[in-house]
Each structure stands twice: as C-alpha cells, then as structure tokens.
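Q: Here's a sequence, model it:
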Amino acid sequence: MYPETIELLIDGVWCQGSDGKSETLINPATEEVLATVPHATEADLDRALAASLKGFKLWKTMTAMQRWAIMDKAADLIEQRKDTIARTLTMENGKALAEATGEVQFAADATRWYAEEGKRAYGRIVPARLPGVRQMVFKEPVGPVVAFAAWNFPASNVIRKISGALGAGCSIILKPAEETPGTAVAIARCFQDAGLPAGVLNIVFGEPARVSSYLIASPIPKKVSLTGSTAVGKLLQKQAADTLKRCTMELGGHAPVIVYEDADLDKTLDTVVAFKFRNAGQVCTSPTRFYVHEAVYDRFIDGFAARAEKLRIGDGLDSAVQMGPMIAPRRLDAMDGFVSDATAKGATVITGGKRVGNKGYFYAPTLLKDVPDT
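A: Presented below is the predicted three-dimensional model:
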C-alpha cells in the first residue's frame, strides 16, 4: 500500500484544493493508481503567498541557533522515517529501493549541513577610504522563495530547495513534481513535526505552467529556484525578470565520456555502466555519449553490452532489481524516438533498443554504435 496521503500544505494546514480538481498518481512499475494529487487554485496560491510572507517575517527574526534546532530535529525525523519515505519514493518514481533509501538519507544529511551553514552566514568588515569610518556588511535573508523541483530525484531535489531556503532564514513555497508528490509531502511532515512555524514551508501542486507563472508574477517572492529542463529554466528566468527576482537554475545536462587508450577498462566500464543506467538513465549528469580510443573501442563496446544485458530490470521494490521503469509513457516514446533517429542516421543497436514487457514503463538498457568518421 502507498504510504502517503497527498495534500497541499498552506500556512501550516494540510488541505485539498479549494475547487476539488486533482490528477491521478500512477506507479510507473505497475501502472496502478497510488493516490490523487490535488491542484491548487489561484485562491489557494494567494493563501500560500500570504502565508509565506507571514512565515518569513517570523522565521527571519529567529536566531540561526533556533533555526538550526528545528532543522536538526527535522533531519532526525527524516532519518527515523527513512524506510517508509524510501518506499514512497520507489513506488512513485520507480527507482530501486536501495537507491531510494540512499537518497532519503542524503535528505537528512543535507538538512543538517544547511542548518550548520546557517550558523556561519558571516558578514565582513570592509576597509574604509576615510578615517574614523567603519564599514560593516551584514547578510540577511532575501525573502520568501518559490521553488520548483523535478521528479527524477524526489528527495534530493526537494531537500535542496527546502533546507537551502530555511538555512538562509527564508520561507518557501515549493511545487514538487506531480509525478512524485509523496516524497515531498513526507519530508514536509518531518519539518512540521519538528516544530517549523506555520507558513515557513508551503507545498502546492497543479498544472506546472499555470502555477509557476502565477507565483513568479507575485511581488511577494524575492527568489526563484528551479531544478528542471533548460527550456523551462529559460522561461522562468524571463518571467522572473519582470519583478527582478533572483534566480538559481539547475538545468539539464548533456554529459560526454572520453575513454583514453590507457584507461583501466574494467574499472571504467563498471563505473560508466552504473552511472549510465542509474535511475533508468533519468539523471541530468547521466552520460549521453562516449568517445572511445580506437585501440580499446571494440573491447569497450563488448564489455558495455555485456554489463548492460546483465542488469536486472523490474519493480524497484524487489531487492534484486537494479534498474526500474521510466517515469511515464511519454519517456518510452522519447526513447523510441532517440533509437529511431540514431538508426536512421546509420547507428547500429548493439543491445536493447526496445520496450520490455506489457505492464509498466520499462525500456531495455540500450547501447548504439555510431558509424565512425573516416
């Protein structure tokens, strides 16, 4: 059974959207309905904005030590509830349970780190140009934050938003991905149970473009943070410019791997295969292409294919599984598109290149060999 009830968190109160609109949450490994995800209306978003301003005024006046105490307790609660939160994460995201458990542990560790950093947000003394003048720089929280987190790391993406803001003395409105809402809700409950004042952390869901544009247009938030695609990052940064909001963007990557002639090939293959198929390849730093020295090219291809074919694919709740499903059917279509495009341009499928099974969004670990330049 799915462990979490999905609700909005506004001004310290868990609630449904005021118009009853929602969407279903699907387990990508089984295609079973896990829960419903409520959508926030504009009225709900207005309440969240007002709550974040009220929460900021309270949170920023607390000492760094007081904020640290609450965040440290929240980290303890995340750690204590790690197994349950990891199960929630695996059921909604699909990744292997061991990987999910490690990610939730990271959430606890990161919360402690940000709490400690909050105690060290030092100012400085600037040498003056005139005698008898002392120039002091003080660091102050920038204000309420609006943050948007991607689905591929439901715990670590979320915790960087929450704990980064709280450690700096800011309140936050977080919109997690609707594909993976339960992990964020479970983490938010830990902060609430640790004594976080109402309004300091607010959680909303809804149609992404509508929610983001509405929140960013408000004069209340002073900072925007996104983990997501480059296209969305460009859009949000343009919207934030209208009200001169500060932005922090963690966007998509396109990572190459270069394999030299003198590389330890077995060690290299063990490393790159693990990183390539981590979270079914749905990672911004996942290797996307390999440039291999001709002296080791054939051995690299053979070794990579052999390792990929041995990966155990299935429901992440199975302890033997090494790779889970894609997040949604649209990603299966995208994979088919990548393979079709590559083969049309001369590439050869060495292994994989097709969907797996008739239930769940599984795609075989895939390796394609390009036609070498001559």
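Q: switch to C-alpha atoms for all contacts and neighbour counts from now on
A: OK.
Q: any idea which helix or strand carries Thr111?
A: helix 97-118 (DSSP states H and E).
Q: what packs against that helix?
A: Secondary-structure packing of helix 97-118 (3 or more C-alpha pairs under 8 Å, 6 or more residues apart in numbering; DSSP states H and E): helix 64-80, helix 82-93, helix 156-167.
Q: got the buried residues for that helix?
A: 97-101, 103-118 (16 or more other C-alpha atoms under 10 Å).
Q: Stretch 283-294 too?
A: Buried residues in stretch 283-294 (16+ other C-alpha under 10 Å): Val283, Cys284, Ser286, Pro287, Val292.
Q: where does the helix holding Thr111 sit relative to the chain's centre, distance-wise?
A: 13 Å (C-alpha atoms, centre = their mean, to the nearest Å).
Q: Now do that helix: everything it contacts.
A: Helix 97-118 is contacted by residues 64, 67-68, 71-72, 74-76, 78-79, 82-83, 85-87, 89-90, 153, 155-156, 159-160, 163-164, 166-169, 316-319 when judged by C-alpha atoms under 8 Å, 6 or more residues apart in numbering.
Q: One more sequence to fold, the one below, so I can look at both together:
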Amino acid sequence: MYIDGEFLGTGTLASREVHDPGTGRVVGALPLAGPGEIDQAIAAAHRAFLVWRRESPLVRSDILRRAAGLIRARASEIGRNITIDQGKPLHEAVGEVVSSAEYLEWHAEEGRRIYGRVVPARSPDVQQTVLREPIGVCAAFSPWNFPFSQALHKVAAALASGCTLVLKGPEESPSAIVALAQAFHDAGLPPGCLNIVWGVPSEVSAQLIASPLVRKVSFTGSVPVGKHLASLAAAQMKRMTMELGGHAPVIVCDDADIDRAAAMLAAYKFRNAGQVCVSPTRFFVQRGAYVQFVDRFVAAVKGIRVGYGLDAGTMMGPLANERRVATIDALVQDAAANGAEIAVGGRALSGDGCYFEPTIVLAPTSEARLMNEEPFGPLVGILPFDDLDAALAEANRLPFGLASYAFTTSTRNAHRISRELEAGMVNINHFGMAPAEIPFGGIKDSGFGSEGGTETFDGYLVTKLITQLN
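A: Have a look, this model is predicted:
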C-alpha cells in the first residue's frame, strides 16, 4: 500500500496471494487494509488537498510531466510485470504503459487551462465571476483488465484538477498500481496526494464512500457493482463518474471493404483475450456480405496464436482467472444448445493457466445468453441482417451503451448509423477511442461521465459564482 507518502508491505497486516493466470503459480503477496489504514489514507488525502488545491497549476503540471517521463523509462519493466499478474501479451502490456504516459502528459498541459469566466452584470456596480474549483478528496476504483491505464486515467484527472485521491486498484493485478505510485513518488508528488489501498472490495468501497471527507467517486468496472456503488454515493450526494460494462455491437454493411473489416475486427476483438469493456461482441453483417465476411473472419481468427504472454509470438494470453473460463464455456454451451453453430474454438485449453480458444458463434438466437450478457472474453456472435432498420434495432435492444462499431463506404449509411446507434462512442471504419484528447464514456447502463478530452475535468470541479456589489 501507499499511504501519506510511505509504502507499506504485508508486515503485520492480513494479506492475499497474487497469481499468474498464465501458469497458476503464486507470484506475490498483497497487504490488505483494515478500517484503520483506510481512515489513514482518507485523512492523508484530506490534509494534502488543503495544500494541493492552492498549488500553482504550473507546479502540478511539472510533477505530472516528470511522472510521465519515469513511466516511459520504466515501461518495459512495468509491462513485464503486468503480463505476469494480468496475463496479456507483453507487447500489449508495454503498449498500455507507453500510451498512459502520453495520457498523463496531455492532462499535465490541460490542467493549466482550467479557466473561469467573467459574466457582464446588469448593473455597473456589480462584478460577476464564475470559478471552477477542485471538488476535494476522490475515491477511485480501477479494474484488473487494464490495470495501469485505467488507474492512471483517474489519477491524472484528479491531480491535474487540484484534487487528491485514495485509489483502490485491482487485487488480481496489483503490480501496475504499485509502479504507478512509485513513479509519482519519485516525481516529487507531495505526500497524501495519491494513496493506494487494497482489501475486501465491498468493505473498502463502503468505508471510502461513506466518509464525509470524500466528495467524488470514480469507478470503472461491471454494471452490477457500478450500480451498487452509485447507490451508496447518491445517498451521500457525491459526484460520480461511472464507466461500466458494454456489449458492443458491430454493423457491417455489404458495401464495406469486407476483407479489411474482417482483418481489423479479428485483431481488435481478441486483444487482451476479449477482456475489454469496448470489445466488439455482437456482429451484424448484411446478408450480401455475410458469407465473405465469415470466411475471412474465421480464417483470421484461426491464425491467432494463444500462449503465455512472455513467450515470443503470443497473440492472445490467458483469461484473468478460472471463473472467467467457466463463464465463457457456459455461454458457448448455451448458444450451442439453442441451435447456434460453433465455427471456431469453443473449448478451454488443457494444462496450467486459464486459457480459452478464440471462439466464433454463428447465428445465435436473440435468446442466447451470448447476445444478452457481456461475455468479457474471447467470444463473438455473428448474425446476418437484411435491413438496416433491423440491425439498428437489434444493436440498440440491450441496456448497454458504451462502444459501437460500423463498417460502410456509404456516407448515407455512416451518417444514419452514427446518429441512431445508442452508445457513448461510435467508431466508423476504424477504432478511434484511445487518444487522450477525446472523451471516453457511455450512456444507459454503461454509465455516465467521461474520462479523456476536456470533459475529463467535469467530475472533479465544482462551479462557484461570485457576485459582488462594489
């Protein structure tokens, strides 16, 4: 843990084992916070906020930039450890770290541009000023699938806006969070501005959210957990950013570049073994292109090499744990029982580790669990459609609304799809949601609020009107 500028090991604290999902072996032990340690972290964050909120934006920017430089220099080591405790292939893990450094640099600059405004008054004797001020101590909860980048998104926005935070990262893949804390520590971040705790998730979240010193909650994770935390925060009238799960639809029109679409989707779908909240999962392909697309997509997926993330040539690593393997297997069996065809894969791999084959299911029914529940794994369902109205209706049928995708060369189709898809992010003919300068977030059950873009600061700032009679 990292509390008030000090790193705390297991010592006399309770602990839990950390496993390598690619081999099943134990790779470390993680200290777990009790109520006392959580209270210490909150108090430290509050003390630090009273100073950090008044710190010059230039000083805050310099510290964020120094941390970004350290992250770049340490990317290979951090990425290797992510592969060991999370499972993704090494090139994906290192790429996650490097892109996070760029994200931090962008926030370092934009944090210098948080402006208020002067509003002309109706009387010459009145001066009206609108300020945007940091909200206070933030409680942040980040997921295991992108342990470095998802945590850093919250840290960057909070610190750049003048807030401090207590972060509970993922107990399954903690090495990235420790490395993040070390980078900020070495960059000269004042004690208490960033605090890291681990523990029983439900107990940690309840205590953090209930604290009157915590004024903002940021969560990335599943819809059920997000709704529970949102209810706790709403009872305390606390600001929230909720980036929850998705079940991303893909619409492939028959006028699209079919070979290119199939190749791109095969690579994108199975990155991080499909354990991505924006992973394309429900494919709707216009009937005139259906056979060609399926042939190309199946061929591309058969070429994906599954293996240990540190092995050269590995294209897809293990799932996070055995529970994920059992979930994917149950979804495949349910689809097959309802008459769907398993075109590729469909089985867990034997031996050590939590591996499952990249799997394609053809023509699953709308009642199949796969078409209603986010699989969060290397599994995709493909259905033909005749009419764009029907494809849009099916794409929008579920309560999720995070990411969506479409492939078409028709400007008319592209415009209609972009307007009618119910999602916070619509990608047409490419995948363009990663840059720091654009907002990332969903609608409906997929949450609210954005990370990235100028919108990233909205959840961390309060608006204050000052009206003064001279």
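Q: Would you pull the TM-score for this pair?
A: Taking TM-score structural alignment, normalised by the length of the first structure as the basis, the two superposed chains have a TM-score of 0.96; 367 aligned residues with a C-alpha RMSD of 1.3 Å.
Q: re the thing from before, what range in the second structure matches the helix holding Thr111 of the first structure?
A: Aligned using TM-score structural alignment, helix 97-118 of the first structure spans residues 90-111 in the second structure.
Q: ditto for stretch 39-53 of the first structure
A: With TM-score structural alignment as the criterion, stretch 39-53 of the first structure aligns to 32-46.
Q: Could you do stretch 330-340 of the first structure as well?
A: Going by TM-score structural alignment, stretch 330-340 of the first structure sits over residues 323-333 in the second structure.
Q: What of stretch 228-235 of the first structure?
A: Using TM-score structural alignment, stretch 228-235 of the first structure lines up with residues 221-228 of the second structure.
Q: Helices of the second structure, start to end?
A: Remark: helices assigned in the second structure by DSSP state H are 35-52, 57-73, 75-86, 90-110, 147-160, 175-186, 201-210, 223-235, 258-269, 287-302, 322-337, 388-395, 411-420.
Q: Tally up the residues packed near the nearest residue in space to Leu89 of the first structure that is not next to it in sequence, please.
A: Residue nearest to Leu89 of the first structure in three dimensions, not counting chain neighbours: Thr183, with 5.5 Å by C-alpha to C-alpha, 6 or more residues apart in numbering. Using other C-alpha atoms under 10 Å as the criterion, Thr183 of the first structure is surrounded by 30 other residues.
Q: OK, contacts around the counterpart of Thr183 of the first structure in the second structure?
A: Residue correspondence, TM-score structural alignment: Thr183 of the first structure in this structure matches Ala176 in the second structure. Contacts for Ala176 of the second structure (C-alpha under 8 Å, 6+ apart) come out as Ile78, Asn81, Ile82, Pro147, Phe148.
Q: Just give the number of residues close to the third one.
A: Around Ile82 of the second structure sit 31 other residues, with neighbours defined as other C-alpha under 10 Å.
Q: May I ask you to confirm that it is in contact with Lys88?
A: Yes - using C-alpha atoms under 8 Å, Ile82 of the second structure is in contact with Lys88, at 7.5 Å.
Q: shared neighbours of the two, anything?
A: Counting by C-alpha under 8 Å, 6+ apart, nothing touches both Ile82 of the second structure and Lys88.
Q: so what's the counterpart of Ser161 of the second structure in the first structure up against?
A: If you follow Ser161 of the second structure across to the first structure using TM-score structural alignment, you land on Ala168. Taking C-alpha under 8 Å, 6+ apart as the criterion, Ala168 of the first structure is in contact with Gly118, Ala121, Glu140, Pro141.
Q: residue contacts, the residue most central in space within the first structure?
A: The centre of the first structure sits closest to Asn157, judged by C-alpha atoms, centre = their mean, with a distance of 2.8 Å. Contacts for Asn157 of the first structure (C-alpha under 8 Å, 6+ apart) come out as Ala149, Ala150, Thr227.
Q: Relative to Thr30 of the first structure, which of those is nearest.
A: Checking the contacts of Asn157 of the first structure against Thr30 of the first structure with C-alpha to C-alpha, the nearest one is Ala150 at 21.3 Å.
Q: so what corresponds to that closest one in the second structure?
A: Checking TM-score structural alignment: Ala150 of the first structure goes with Pro143.
Q: How many neighbouring residues does its match have?
A: Using other C-alpha under 10 Å, Pro143 of the second structure is surrounded by 21 other residues.
Q: separation between it and Val225 of the second structure?
A: The gap separating Pro143 of the second structure from Val225 of the second structure is 11 Å, by C-alpha to C-alpha, to the nearest Å.
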